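[1] Coordinates only, no sequence provided:
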């Protein structure tokens, strides 16, 4: 009934700038880091 999903699926955090806007550069860097480290996907 239950089939495990292989791999790691980290929860994606949302980094913010000091003015409260989303830091899209940090989002990109974090996503690339997850990819390089071999994560199977991202829970966003």
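    It's in. Please read these numbers as outputs of a predicted model, since none were measured by experiment.
[2] going forward, measure contacts between C-alpha atoms and count neighbours the same way
    Will do.
[3] Okay, buried residues for the host helix or strand of residue 27 please.
    For residue 27, the host element (DSSP states H and E) is helix 24-36. By 16 or more other C-alpha atoms under 10 Å, the buried positions in helix 24-36 come out as 27, 30-31, 34.
[4] what's that helix packed up against?
    Using 3 or more C-alpha pairs under 8 Å, 6 or more residues apart in numbering; DSSP states H and E as the contact test, no helix or strand touches helix 24-36.
[5] give the contact list for residue 32.
    The contact partners of residue 32, by C-alpha atoms under 8 Å, 6 or more residues apart in numbering, come to none.
[6] this is the comparison structure:
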């Protein structure tokens, strides 16, 4: 599972350099995903 997140992170890093707006959107999604993961545990 962690490996998948790292691969997605690297892919998103490439998108960041192309479009800074994507970074803001992804950080927002990541924050809400993080909250969901915390609730599950």
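    Looks like it arrived, so ask away. Being a predicted model, the structure only gives us computed values, none of them experimental.
[7] what TM-score do we get after superposing?
    Overlay of the two chains. TM-score (TM-score structural alignment, normalised by the length of structure 2): 0.42; 25 aligned residues with a C-alpha RMSD of 2.8 Å.
[8] Report the two of the buried residues of helix 24-36 of structure 1 separated the most.
    Based on C-alpha to C-alpha, the longest span within the buried residues of helix 24-36 of structure 1 runs between 27 and 34 and measures 10.6 Å.
[9] Next one: residue 30 of structure 2 from residue 8 of structure 2, what distance?
    Distance, residue 30 of structure 2 to residue 8 of structure 2, by C-alpha to C-alpha, to the nearest Å: 11 Å.
[10] Same question for residue 31 of structure 2.
    Residue 31 of structure 2 sits 15 Å away from residue 8 of structure 2, going by C-alpha to C-alpha.
[11] for residue 18 of structure 2, same thing?
    Taken as C-alpha to C-alpha, the span from residue 18 of structure 2 to residue 8 of structure 2 is 16 Å.
[12] Could you do residue 37 of structure 2 as well?
    As judged by C-alpha to C-alpha, residue 37 of structure 2 and residue 8 of structure 2 stand 17 Å apart.
[13] Tell me where structure 2 has helices.
    Shown for structure 2, the helices assigned by DSSP state H span residues 2-18, 20-40.
[14] Now mean neighbour count too, for the ones you listed, in CSV please.
    Converted to CSV, the helices of structure 2 look like this (neighbours: other C-alpha atoms under 10 Å):
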stretch, mean neighbour count
helix 2-18, 12
helix 20-40, 11
